[in-house]
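Peer 1: Okay, here's the prediction I keep looking at, along with the sequence it came from:
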Amino acid sequence: MLTTIPLTPALIRGALELEPTAHGLLPHRLPAAARAQNTDPQLAMAESQPSGVRLALRTAATVVELDTLPTKRLYPGAPQRPDGVYDLLVDGELTARGTVPGGRTLVIDLATGRGEARPGAEPGTLRFDGLDAREKDVEIWLPHQETTELVALRADAPVEPLPARGHRVWVHHGSSVSHGSDAAGPSTTWPARAAALGGVDLVNLGFGGSALLDPFTARALRDTPADLLSLKFGINLVNADLMRLRALGPALHGFLDTVREGHPETPLLVVSALYCRIHEDTPGPAAFDTSALGEGRLSFVATGDPAEVPAGRLTLRTVREEMARVVASRTASDPHLYYLDGTELYGAEDYAARPLPDELHPDPETHLRIAERFAAKAFGTTGAFAARA
């Protein structure tokens, strides 16, 4: 017999805020104060998608059910995305995956990025059964790219919040690759996998299309408890064609200053963009490749003019150079600040062997490879996040 378990904040990890709704709880990865200052529908959608958010339980249950109300994305004229994936981890091991069909729909205009919300069906049920009848750690990772309201939790044995294990908390901010675009599941995005390899608890503030040096994001990072911090910038600054070189350095300095107000001595790793062929030497903005759409594929192209780079238009090469310069200028007064060139995680040779399928996002296997490299560089004995006495 299943018993309903109250969905309390103690059972949910990885969210900065839980908003009560008519159905239950909606996890957010930006607090209300930040959301109130945002006018970008892309970021509003991305922060409500619970990448890295999971239910963390200690239980002897053999059956666990979770009712959720998902919001699916629909892009008219583009290939449709599959239902979001939920990952079940038992004692840290990926044991099963599931989906919840139906729910609401957000119809997104490819030209403007604006979305129209359409009401949908009643909440659906995710069921995991056949679990061992012993006390165990159970985590249900929510879909990393599907807005998910938590409605009800049931189990056939008592449930307690997963006890604190003394793990360090790693807060990471980045773009769609950090968000988890095209990863196989929420526990195998590169930050989630790197956190598992590093033995830390992840708070993932990777926002698809939205690693844009927004001051309200910096304040959210400032105010979020963290033992380790990383910031990954570059691709969105270029593919959104957001700013020119003159603005980049001061904006990055300001972002770092704000984060340091709340974390003056926390190890802070600044990471530049992975290799991305279309934007290495060509500015943004990025656009959908219409010829690929005509073939039923999703792909991107760079539409800027390389001749304008000397005048300050950004490419990934110029952004990496400026980020490295800014970090180097601060390290004398900030010995806990570090820099990692993103091409050490995925470079030109990697692209030649395993190209980005849509020219922006890595495939599932590449997410895992990036995670392994990040873990080795960041959590290794000489890395920024190495455990020190």
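Peer 2: Looks like it arrived, so ask away.
Peer 1: Please make it C-alpha for all contacts and neighbour counts, starting now.
Peer 2: Noted.
Peer 1: Mind listing residues that contact the strand ranked longest in the chain?
Peer 2: Longest strand in the chain, counting residues (DSSP state E): strand 64-74. By CA atoms under 8 Å, 6 or more residues apart in numbering, the list of residues contacting strand 64-74 from outside reads 23, 80-81, 83, 100-108, 122-129, 146-156.
Peer 1: What about those residues, which are in strands?
Peer 2: Reading strands off those with DSSP E, I get 104-108, 124-128, 147-155.
Peer 1: Whichever of these end up buried, select them in ChimeraX.
Peer 2: Filtering those down to the buried ones (16 or more other CA atoms under 10 Å) takes a single ChimeraX command:
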select :104,105,106,107,108,124,125,126,127,128,147,148,149,150,151,152,153,154,155
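Peer 1: Work out which residue lies at the spatial centre of the chain.
Peer 2: Central residue of the chain (CA atoms, centre = their mean): His179, 2.2 Å from the mean position.
Peer 1: next, the one to line up against it:
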Amino acid sequence: MTTWHEVEPAGGPVEIRGALDLERTLAGVLPRRLPAWTRAQYPGPFLDAVTMTPSGVRLAFRTAATAVELRLLTTVSPTPDDTRRPDPGTVDLVVDGELTGSAAAPAGNVLWPDGELEAGEPGTVRFDGLASGAKDVELWLPQDTPCELVALRADAPITAPGPHGRRRWTHYGSSISQGPGADRPTGTWPAVAARAAGVELLNLSLAGNAVLDPFVARTIRDTPADLISVKIGINVVNTATFRRRSFAPAVHGFLDTVRDGHPEVPLLVVSPVSCLAVEHHPGPTGAGPDGTLVALGDPDDVAAGALTLTVIREELAALVRDRAADDPHLHHLDGRALLGPHDTAHLPDGLHPDAVAQHRMGRRFTAEVFARPGPFAGRD
């Protein structure tokens, strides 16, 4: 008869990586990717919901178990034009650094566009057939589905993971980096790059909300990191957040705040990847009749200060060049090196990379940034 060893997913031996807040709920623990103090400064419920999506969040522990079960309650949110229950995604199993399994996350709550919550029940994800002997285990949560963690159990004792000794990488970006189009939680491009480079990822990418909010800059400033990257641009155009006059000062302010806490950490500014709709047309943006991205701004307004991706790339390149004269640890990467105009067939809605493109971006980032002579290359 199997003897099960059960622990709470937080407050015990399990380490929850990639989250900066653990909210206690009726069901269990809800990981959030921004700290609790930031909530008072959110502009609305959309950002609050985005912080609950656990892109890059994983449970880490050590065990000799051959079977592991995670009990969790998922919450999916259909889009306004979709009456179907979305797929909650998968949980990935990583053992001693190797991806060894994936299982469908259970159906739970449904939050409908009109605000009605269709309550569900927690379900269980089970992984069998793990190799015997002590090992470090990570369970990566679905990157686009909030998950309340109820319990973790295994057929052997669960203990705290050992120190990993890996460099800590904090990345800030938009939905492109949060990864809704990825095929699995370890398939977002930051996760692909982090695993290939052997670093610990904190993914602070915020779908629709990467607009240089000061509370995010302060979060990065106050969070231990060995490597930092900030990918800036697409949401600035999507929401028409800035004009040319205000954009560069906002970037300076964001970087200044980050530098207050990390004066010598390698800091990489990444400009936008290709997005045909807004390369030369300003935002805001919307969805066209076929659901693909369309620019709603007036191209004639660019001369008066409206922003396009082309303008943003020019501004970021100049800004980093000027700052780097006094900051040798500041670097720039043109985002088209990760996803260029020849890759746009892998943007099903004209904006979000599909699974193929997510993996491609991760590999290219690894080659451009983590490999020598890239800015994040390890030291001998």
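Peer 2: Here it is on my side, so go on. All values reported here derive from a predicted model rather than from experimental measurement.
Peer 1: sorry, back to before: quick one: the residues in structure 2 that the longest strand of structure 1 pairs up with.
Peer 2: Aligning strand 64-74 of structure 1 against structure 2 (TM-score structural alignment) gives residues 68-78.
Peer 1: Flag every buried residue along that stretch.
Peer 2: Here stretch 68-78 of structure 2 shows 68-77 as buried, counting by 16+ other CA under 10 Å.
Peer 1: could you dump the residues you listed to CSV with distance to Met361 of structure 2?
Peer 2: Listed next are the buried residues of stretch 68-78 of structure 2 as CSV, based on distance: CA to CA, whole Å:
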residue, distance to Met361 of structure 2
Val68, 32
Glu69, 32
Leu70, 30
Arg71, 32
Leu72, 30
Leu73, 31
Thr74, 28
Thr75, 28
Val76, 26
Ser77, 27
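Peer 1: and Pro113 of structure 2, what pairs with it in structure 1?
Peer 2: Match for Pro113 of structure 2 (TM-score structural alignment): Ile108.
Peer 1: where along the stretch 101-250 of structure 2 do the strands fall?
Peer 2: 109-111, 117-118, 123-127, 135-140, 147-154, 158-159, 168-172, 200-203, 227-231 (DSSP state E, counting those that start in this stretch).
Peer 1: For Ile176 of structure 2, which non-adjacent residue is spatially closest?
Peer 2: His352 (5.8 Å; CA to CA, 6 or more residues apart in numbering).
Peer 1: Correct me if wrong: Val192 of structure 2 contacts Phe365.
Peer 2: No. Using CA atoms under 8 Å, Val192 of structure 2 is not in contact with Phe365, being 9.1 Å away.
Peer 1: JSON lines for the strands of the stretch 101-250 of structure 2, including distance to Asp213 of structure 2?
Peer 2: As requested, the strands of the stretch 101-250 of structure 2 are exported to JSON lines (distance: least, CA to CA, whole Å):
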{"stretch": "strand 109-111", "distance to Asp213 of structure 2": "27"}
{"stretch": "strand 117-118", "distance to Asp213 of structure 2": "29"}
{"stretch": "strand 123-127", "distance to Asp213 of structure 2": "36"}
{"stretch": "strand 135-140", "distance to Asp213 of structure 2": "27"}
{"stretch": "strand 147-154", "distance to Asp213 of structure 2": "25"}
{"stretch": "strand 158-159", "distance to Asp213 of structure 2": "38"}
{"stretch": "strand 168-172", "distance to Asp213 of structure 2": "11"}
{"stretch": "strand 200-203", "distance to Asp213 of structure 2": "16"}
{"stretch": "strand 227-231", "distance to Asp213 of structure 2": "12"}
